[in-house]
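give me a 3D structure for the following:
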Amino acid sequence: MSRMIPSARTILCAGAAFAALGSAPAFAQDAGQTTDAALEAQSGDEIVVTARRREESLIDVPISLSVISGDTLTEQGAPDITALQDRTPNLTLQIARGSNSTMIAFSRGVGQQDPLWGFEPGVALYIDDVYVARPQNAILDIFDVERVEVLRGPQGTLYGRNTIGGAIKYVTKKLGNEFHASGRASYGSYDQLDLVGTLTIPLTQSLSIGGSVARYTRDGYGENLTTGVDQYDKDVLAARVSAEWAPTDNIFVRVAGDRTLDKSHPRHGTRLEGNGGLPAYEPTDSVYDTRAGAGDYNRVMSQGLSATAEIGLSDELTFKSISAWRNGNTDTIIDFDNTPDPTLDIPAYYQDRQFTQELQLLYTGDRLQGVFGVYYLNSRASGAFDTVVGLLGLTILTSGTVDTKSYAAFGDLSYDLTDQFSLSVGGRYTKDDKTGSVYRQNFTGLRSPRFGNAAAVPGLLRTDYTNDRSFDQFTPRVSLSYHPRQDLNFYASWGKGFKSGGFDMRGDAILTPTTVNGYEPETIDSYEVGMKGAFLDRTLFFNLAGFYSNYKDQQVTIQSPAAGGGIASFVDNAGKAEIYGFEAEARMVPSRHFTANLVVGYTHAEYKEFFTYIAGGTTPVDVSDQRVFQNTPRWTVNASATWSEDVAGGTLAFTPAISMRSDISMFEYVSPLDQDGYFLVDASLNWTSADDRYRIGVAARNLTDERYRVGGYYFPGALYGNSIIGYYGPPRTVTGTIQFRY
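As a prediction, the model looks like this:
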């Protein structure tokens, strides 16, 4: 293989050395290759990551990031990538309200709670360097994944306009040129059944094909007491196929496709309060139960195709092309009132498509390394939903589209000033052209014609416009690193990020006439100092980063009840905020039989200005003293340890773990839905054969059966049925797994 492609050994070493892994010995990429995490961490192998779009030693990268191997996540029973928030400091990664597969991501206080079409994320998701523009079906399951890199802070120079809070890189396994087959079967609580199969077939010395198929099913944690169906269940079918061609050491081509279909029932949430008898309210015994009557149909599909080519033009120059197409659609419904009646129901439909093309030129010299590139995105996000206000016999239909064409040119260079000092300078220019169309109209009747009620009578036209906006931004980054020795790096950096402006797809031109003008981008300036190092003969690894960010024009979605039965929605550019904190990751590997990990994150986020319209006023008012950051706990802590012994021709490893998150606000204001701080306790026990071909394991998550909210809706008042609805993280689960590799 070419030097441009990381080996399995270096990838697993990266996961062992710096992430909070606490795992048993990891499987190597090729069957028969033995890899012990503790010994790898103490070896002289270089740890390689691609956080700066080129292969580098992890210690050399002046960015706060965590690297976690897919095998570690699997062994510890991670249900999906939301488990990253338990292993990564200052990260919130949750399933969206009322959804089963839509992602809510926040890093260092920056993110996106509103998954509506056309609204840009603040933490970007990449699958094999392909940007995933929409959060629907972004809750990726853990199969066929080599590692996940979590980059914290703005990554606007190399990753673009919507990485203002950070980026999550989901890296799947390359096929290689040897026959490989593996299978995994898991059974657990609530009749959980996971089946995963992977196959690689080398057709020639240079051409291989392969694929993975995964089937995930689980009964619900609760029940819809009105319809009898499961709540918080899982019904997912996913597959990936790829072909790789490497005729020489300097050429590598990969074509890959994936498709995921999620037919889990919608989650309707659980009432926290009564509603004054409109209609009669009866509490449920379980926070996972509901009395929703809006319906139980939910279908989310996403699929994509990508082609990646890497060509070594010389010993120093490599050309890389990444072409990708993705699309998806969602049919779902959210019962905001959680009663059998249509007091406040929202049937919805989303559709998106995107094409991206990226060209890179990578240079690796003795003292100078860097990457230059251009990027193009052409996407459309569209959708529609009804707001059914049953007590008024009224429905408001909202629909619209956002077309985006984005162009960018970027570069990042690192130069070794001396053997100990290195300077990195980068910048990216981005231009977005957006066209937004929004339609919003009243109908008399329960549901509009768009959602099945042909007899609904059209009423007041609230919004009907098409507008064009262009946004452009230059996002530079500079860092200075000092290496007093090979395994130690002190660095300081400054970077700028921005999230593109746009149009509010819920905008009501009667309640907020300025919605037709759209909203502005948000920007952040972030300063970071850090240290990465290996100590005590590589038995102790320690990362530490402190950051300060100046956050301007933050885009905040405000939804509140309005006169006449509607719900006023508008996007505020909220003024100014100050964010500062730190992240620390420590890993101790004194022997091959014991490892210990500690991860600590602290974030202080405070609004300095927050201008918004209140009480129907026409002049913005500063309410910063009444606003808080959502989905941003001040403290995140994780501790774990692994004891392992040679048993029965293999290795038996036991890993307990505990994670803590301090108080969390669900919105930018105080509400009864806010979650107090809580602890989660997990444990796993795995036996792995000496040749890494077989694994038998059991993983328990949330052993104390903690109840904790991860989202909610807040629409108080009799007209809306006093809809104060909570959504909860998983209860205690235990899962047993058998896995083989050939």
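
when you work out contacts or count neighbours from here on, use the C-alpha atoms and nothing else.
Fine.

isn't Gln559 up against Phe570?
Yes. In this structure, Gln559 is within contact of Phe570 by Cα atoms under 8 Å, at 6.8 Å.

any figure for the gap between Ser665 and Arg627?
10 Å (Cα to Cα, to the nearest Å).

still on that earlier bit, comparing Gln559 and Phe570, which residue is more hemmed in?
Phe570 (27 against 15; other Cα atoms under 10 Å).

host element of the more buried one?
strand 567-573 (DSSP states H and E).

the helix or strand following that strand: which residues count as buried?
For strand 567-573, the following helix or strand on the C-terminal side (DSSP H and E) is strand 576-591. With burial defined by 16 or more other Cα atoms under 10 Å, the residues of strand 576-591 counted as buried are 576-590.

what helices and strands are in contact with whichever helix or strand comes after strand 576-591?
With elements assigned by DSSP H and E, the helix or strand that comes after strand 576-591 is strand 594-609. The contact analysis (3 or more Cα pairs under 8 Å, 6 or more residues apart in numbering; DSSP states H and E) places strand 594-609 against strand 576-591, strand 635-647.

for Asp337, which of those is the nearest?
Smallest distance to Asp337 across these (Cα to Cα): 32.3 Å, for strand 635-647.

next, the angle from the closest one to strand 594-609.
Relative orientation of strand 635-647 and strand 594-609, computed by axes from the mean of the first three to the mean of the last three Cα atoms, to 10 degrees: 170 degrees.

which other residues reach the very next helix or strand once past strand 635-647?
Remark: after strand 635-647, the chain's next helix or strand is strand 650-661, criterion DSSP H and E. Where contact means Cα atoms under 8 Å, 6 or more residues apart in numbering, the residues beyond strand 650-661 that reach it are 22-25, 76, 86-87, 633-646, 677-691.

sequence B follows; please return its structure for comparison with A:
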Amino acid sequence: MSLRPLLTAAAPLALIAATPALAAPASDAPAAQSAADEGDIIVVTARHRAETSQAVPISLSVLGGEHIDRTGAFNIDRVQQLTPTLQFYSQNPRNTSLNIRGLGATLGLTNDGIEQGVGVYVDDVYYARPAAATFDFLDVDRVEVLRGPQGTLYGKNTTAGAINITTRQPSFDFTVRAEVSVGNEGFHQFKGAVSGPLSDRVAVRLAVSSTNRDGNVYNAHNGDGINGQNNVGGRAQVLWKATDTLRITLTGDWNRQNPECCGFVYARTGTTQRALNRQFAALAATAGYTPPSTNPFARVADLDTPLRALNEVGGASLKAELDTGIGKLTSITAWRFWHWDPSNDRDYTGLPVTSVSQNPSQQHQITQEIRLSHEGHKIDYTVGLFGFDQTVHTQGLQVQGAAASKWLLKPTTSASDCYNTNCLNGLTSTNTIGLKNASAALYGQLTWKATDALSIQPGVRLNYDWKSGTYNGIVTDASGNLVQFATNNTAAQLSQLSQLAPESFAATYSAWNVSYDVTASYALARDIHTYASYAHTFKSGGINLNGLPADSTGAPLLQYATVKPESVDHFEAGLKTQWLGRRVTFNLDAFRTEIHNYQAIVNNGQQSALRGYVDSAPLVRVQGVEWDLALRPNQRVNAYFNGAYNDAKYVRFANAPCPPELAGGTTVTGSQTPSPAGTPGGLSPASCDVSGQRLPGVSKLTLSYGAEGNVPVTLWGHGGELYAGVDGSYRTAFSSNPSPSAYTWVNGYALTNLRAGFRADSGFDIYGWVRNAFDVGYYQQLAVAPGNTGLIVGQLGDPRTYGVTARVVF
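Sure thing, here's the model as predicted:
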């Protein structure tokens, strides 16, 4: 089944449909400053109509474009320092997890057949692949982070939340924005936009950006600096005011990243259940290998495989907005692509254990959304239709190198054994993965204004998902001969099959689902609003497209080919307040989310040595409180203090993959008892019960805070203000492995960013900045190297950086 013909046929509707521009200019204040005085009100379009953020009965944070620019938060990775419940992890663009309150996609869950739980929308267009979240923002007016299920408001169902990005639109006044930044480590960035009229009815806007920075990790193998930045992007928009009630906007964009990325450094080693002579220290000694540094914050890696992270996205959209008199009708037709061409070093050492590891991928998507929004005296509503069609093609390639046999296999004295004949050298796995993914939905939300103070807001969504996936994995030896399961496999072939196994299967998934929610909100006073909500929703099921566990003959266990949908029950209550003439804003919310059939990486008993795959953890629970506090006593000072406490855990998960300290030994059978953790040569459990333990990537406490002060001055003949600001963030320790491990906890850390400069009334701004001012050494995440050798590697956060930015707007 494909929705592509339906979406193509629906495209002409874009010429006769739509809502007037719903986006009102956002405040330049940070999210926590929401509405700090009478003249500083943030207007959002979270519910597809313009309204103040304080009046919306949704837990959300809003970042104005000016605040994003001033704080250097030019991508989602940096935005997470300003929004405590947003988590962003990216080993590379394809292996990216974007979570809100710890939900969305578990770490390590890179699988073409599994969808994300956090939706990313740019000007109402849904971006299906999380890789899009790694790009720089381009001419952004504001970013809204909506927490909790949003399926009755947005086209694609999202169970954890949505990131709604609104760019600056074409204007009929001629405007220019230009910004140049230079800094240490070869950092240079340019952002520019120009907008103006072509006629009384047509306006255009052109925007470009470019970011470059040298690598801040030294690769001892070849002397290169790695993990740098090399980003370029552009967007063109044409607005046609066809009539006084009809607006049509055509948008095209293209973005490319091409850094030498993404490398991990040696972090530590920990004892596993593997035999002592197969732990990292012994293997390295046998190979005559010494890591160039065992101090991770010396920022030295040793990677012998060339690194590449060529990441390209782009597309076009046609948005039509029509005021019908009975409501605002919007149609958005969009096509997008994503191309990924990587090269990784997946043994994380300078040894040729895995000489090639890469999964190039190409994705194309078409979306069509039509919605009608109405604002009335007693009733407001939004009703919409959404269609989505996606194709994904991935080509996996893994080649074992000259050091593979002695690194991965048991030592032996037999001269003909694979260990001594080096039969893993040149062993190659070629995987071809295909996915066709289609969904359609009817959604709607109604607001009944029962009284001037009380509103009741029910919503419902009817959704259909269909997926068809194929996986074909072929294994060959160094001579190009097929390596397959057979009754007469040689000892060498069995050794090869223990490392790379061929597999082929096809699977389909389809399901209807109904979601619903209800919210009650009550205004205790003009500036004191309360709300409570309940949502029952789902995250689409999927297909395991990274391979399946297999039986003793190598046949895939097809009962694991498809993954159940997640079933979500979400409860939330909140309070939004402003005091002292809106000079103080304090918002508070409490939430509890329970997920049945949580999609996670699991193992299948005795087959776990062959493959990890995606299945369902029976129950996960996330609960906590969040707050935003903003102070603006006058026009010269503002401050904010945001935070979240989040208790996120597996409630029931008995067949989880074991952490490294319990892995690598002989799997227990019958009445055998697993050895204590970290026992070389011990017995390992087939799987581990992690019930009651923390979800990965979630700190119990996260904070963001900051302040800015200014004084009026005249410089260089221009009136304006001198200002200085600080922005900080803090998070407590978090687990960096799907099953918590003593070896992969990331310690808590605090980051501090400083800025000071002169802002002229004429639109000129120049300032100096320091990020990570105290040069805190921290990990973005830790990872377990393959092979159960006990090697733990780390992805480092940026060191202290500094520079200067000049910006002009006229």
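
so after superposing, what's the score?
The TM-score (TM-score structural alignment, normalised by the length of structure 1) is 0.90; 704 aligned residues with a Cα RMSD of 2.5 Å.

quick revisit: redo the helices and strands packed on strand 594-609 of structure 1 as a markdown table? Include distance to Tyr714 of structure 1.
Compiled in a markdown table, those are given as follows (distance: least, Cα to Cα, whole Å):
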| stretch | distance to Tyr714 of structure 1 |
| --- | --- |
| strand 576-591 | 24 |
| strand 635-647 | 25 |
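
of those strands, which is nearest Glu609 of structure 1?
Among those, strand 576-591 sits nearest to Glu609 of structure 1 (Cα to Cα), with 4.9 Å.

with structure 2 superposed, average distance for the closest one?
Average distance, strand 576-591 of structure 1 versus aligned residues of structure 2 after superposition (mean Cα distance after the TM-score superposition for structure 1): 0.8 Å.

can you give me the helices in structure 2?
4-10, 65-70, 76-79, 280-287, 404-408, 418-421, 491-497 (DSSP state H).

quick one: Asp345 of structure 1 from Ala294 of structure 1, how far?
Note on Asp345 of structure 1: its distance to Ala294 of structure 1, by Cα to Cα, is 6 Å.

shared neighbours, these two?
Shared contacts of Asp345 of structure 1 and Ala294, counting by Cα under 8 Å, 6+ apart, come down to Ile333, Ile334, Asp335.

of those, which is the most crowded?
For those, neighbours tallied by other Cα under 10 Å; top is Asp335, 29 neighbours.

skipping adjacent residues, who's closest to it in space?
What sits nearest to Asp335 of structure 1 in space, not counting adjacent residues and going by Cα to Cα, 6 or more residues apart in numbering, is Asp345, at 4.6 Å.

go ahead and confirm the one you found touches Val388.
Yes. Asp345 of structure 1 lies in contact with Val388 (Cα under 8 Å); the separation is 5.1 Å.

Asp194 of structure 1 is nearest to which of the helices and strands packed on strand 594-609 of structure 1?
Using Cα to Cα, these put strand 635-647 closest to Asp194 of structure 1, at 25.0 Å.

structure 2: matching residues for the closest one?
Mapping strand 635-647 of structure 1 onto structure 2 (TM-score structural alignment) gives residues 701-713.

also stretch 216-231 of structure 1?
The aligned range for stretch 216-231 of structure 1 is 211-226, by TM-score structural alignment.

if we can go back for a sec, got a PyMOL select line for the buried ones in the contacts of strand 650-661 of structure 1?
Remark: buried members of these, expressed as a PyMOL selection using 16+ other Cα under 10 Å:
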select buried, resi 22+23+24+25+76+86+87+633+634+635+636+637+638+639+640+641+642+643+644+679+680+681+682+683+684+685+686+687+688+689+690+691
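
quick one, what contacts the residue nearest the centre of structure 2?
Against the mean C-alpha coordinate of structure 2, by Cα atoms, centre = their mean, the closest residue is Leu98 at 2.4 Å. For Leu98 of structure 2, the contact set (Cα under 8 Å, 6+ apart) comprises Leu86, Gln87, Phe88, Tyr89, Gly104, Ala105, Gln116, Val118, Pro130, Ala133.

Gly533 of structure 1 too?
Ile59, Asp487, Leu488, Asn489, Phe541, Phe542, Asn543.

what's the closest of those to Thr735 of structure 1?
For the contacts of Gly533 of structure 1, the nearest to Thr735 of structure 1 is Phe541 (31.0 Å; Cα to Cα).

that closest one and Asn489 touch, don't they?
No. Using Cα under 8 Å, Phe541 of structure 1 is not in contact with Asn489; the gap is 12.0 Å.

how about the residue mapped onto the residue nearest to the centre of structure 2 from structure 1, nearest residue that isn't a chain neighbour?
By TM-score structural alignment, Leu98 of structure 2 lines up with Ala105 in structure 1. Once flanking residues are discounted, Ala105 of structure 1 sits nearest to Leu93: 4.6 Å by Cα to Cα, 6+ apart.

and the residue mapped onto the one you found from structure 2, how far from Ala133 of structure 2?
When structure 2 is aligned by TM-score structural alignment, Leu93 of structure 1 is paired with Phe88. Phe88 of structure 2 sits 9 Å away from Ala133 of structure 2, going by Cα to Cα.

now do the shared contacts for these two.
Ile76, Leu98.

so which elements touch the top strand by length along structure 1?
If you go by DSSP state E, structure 1 has its longest strand at strand 457-485. Applying 3+ Cα pairs under 8 Å, 6+ apart, one finds that strand 457-485 of structure 1 contacts helix 156-159, strand 421-444, strand 488-499.
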